[in-house]
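>>> model the structure of this input:
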Amino acid sequence: MKKVLVVDDAAFMRLSLKTSLEKNGYEVVGEADNGLKAVEMYKMLKPEIVTMDITMPEMDGIEALGEIMKYDPKAQVIMLSAMGQEVKIKEAVLLGAKGFVVKPFKEDYLIKALSKF
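Okay, here's the model as predicted:
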């Protein structure tokens, strides 16, 4: 069972992601509502996969991704973003994101993206 850290500032989105992931055999080991907490939790929990929202308070997903990749260059981070964030998605991929899922997400697409790891 792969361990996942879910990062999104919207509680309903974290719940939706957690429900979909657990239903498909993933273990959600932690949740963060901003990038600062995400980096701290990544270091503490050492998840195998991170789902990372792009737009969040305190530290956005791009900055958090950069910090996580500095800490662990092999981190498996999937970015989640709303439509119209193509520039941010390209930036995330250049920083080391392993993929992205558009929100609102379709469960099968999310699981397909995560199943590569």
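>>> CA only for contacts and neighbour counts going forward, please
OK.
>>> state which helix of the protein is the longest.
The longest helix of the chain (DSSP state H) is helix 11-23.
>>> flag every buried residue along it.
By neighbour count with 16 or more other CA atoms under 10 Å, helix 11-23 contains the buried residues 13-14, 17-18, 20-21.
>>> distance to Glu40 added to those residues, as TSV?
Shown next, in TSV, are the buried residues of helix 11-23 (distance: CA to CA, whole Å):
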residue	distance to Glu40
Met13	20
Arg14	17
Leu17	20
Lys18	19
Ser20	24
Leu21	22
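>>> so which of those is the closest to Glu31?
For the buried residues of helix 11-23, the residue nearest Glu31 by CA to CA is Arg14; the value is 7.2 Å.
>>> which residues are in contact with the residue positioned nearest the centre of the chain?
Nearest to the geometric centre of the chain sits Thr51, at 1.6 Å (CA atoms, centre = their mean). Thr51 makes contact with 4-7, 77-80, according to CA atoms under 8 Å, 6 or more residues apart in numbering.
>>> most neighbours among the residues you listed, which one?
Val7 (30 neighbours; other CA atoms under 10 Å).
>>> run this one through as well so I can compare:
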Amino acid sequence: MMSKNVSILLIDDNDITREVLRVVLDGQGYNVVGEATDGGSGLDLALKLRPDIILLDVVMPKISGLEILPKMKDMVPEARILMVTASKDQETINEAVTAGIHGFIEKPFNAQKIIDTVAGVVAKMGK
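Reported below is the predicted structural model:
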């Protein structure tokens, strides 16, 4: 699979987190097509860009990842969504899994964890 054919949208309110994700994913040849700092603007970008994968932070201002997740799944059903979270709260994890996410990247993360998680989702996409 050619990773450059995979488009990724980053939705996280933390500038440093987005920067780390972008640098790691760019380094692997993925195409980071956009970035947003909250769920509402993230959904707008997802509708416009139609990314293959969305990395969605759980805790954000305005609209959280968990709040926007059902709408995102409904409006951009082709996208694979990975939740990015520092929460180890079982209720949060259950809510995200029930909503149909495709995986988790737990904070603090390292480059290998990001690469492995995204590569696992890409492998299942058959791109």
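>>> could I get the TM-score for this pair?
Once superposed, the chains reach a TM-score of 0.94 (TM-score structural alignment, normalised by the length of the first structure), with 117 aligned residues with a CA RMSD of 1.1 Å.
>>> what helix or strand is the aligned residue in the second structure for the residue nearest to the centre of the first structure located in?
Taking TM-score structural alignment, the alignment pairs Thr51 of the first structure with Leu55 from the second structure. Assessed by DSSP states H and E, Leu55 of the second structure sits inside strand 53-57.
>>> in the first structure, which residues correspond to the helix or strand following that strand?
The helix or strand immediately downstream of strand 53-57 of the second structure is helix 65-75, counting by DSSP H and E. Aligning helix 65-75 of the second structure against the first structure (TM-score structural alignment) gives residues 61-71.
>>> so how far is that stretch off the chain centroid?
Counting by CA atoms, centre = their mean, to the nearest Å, stretch 61-71 of the first structure is centred 11 Å from the centre of its parent chain.
>>> residues of it that come out buried?
By neighbour count on 16+ other CA under 10 Å, the buried set for stretch 61-71 of the first structure is 61-69.
>>> same thing with stretch 27-41 of the second structure?
For stretch 27-41 of the second structure, a neighbour-count test (16+ other CA under 10 Å) marks 30-40 as buried.
>>> among these, which are in strands?
Counting by DSSP state E, the part of those found in strands is 31-36.
>>> for those, which one is nearest Ala111 of the second structure?
Nearest to Ala111 of the second structure among those, counting by CA to CA, is Val32 at 15.5 Å.
>>> the closest one maps to what in the first structure?
By TM-score structural alignment, Val32 of the second structure lines up with Val28.
>>> ok, its match to Lys18 of the first structure distance?
Val28 of the first structure sits 6 Å away from Lys18 of the first structure, going by CA to CA, to the nearest Å.
>>> joint contacts of those two?
Val6.
>>> in the second structure, what sits opposite Val101 of the first structure in the alignment?
The equivalent of Val101 of the first structure in the second structure is Ile105 (alignment by TM-score structural alignment).
>>> now do the SS call for the residue lying closest to its match once chain neighbours are set aside.
Among residues not flanking Ile105 of the second structure along the chain, Val84 sits closest, at 4.8 Å (CA to CA, 6 or more residues apart in numbering). At Val84 of the second structure the chain is in strand, as set by DSSP: H, G, I helix; E, B strand; the rest coil.
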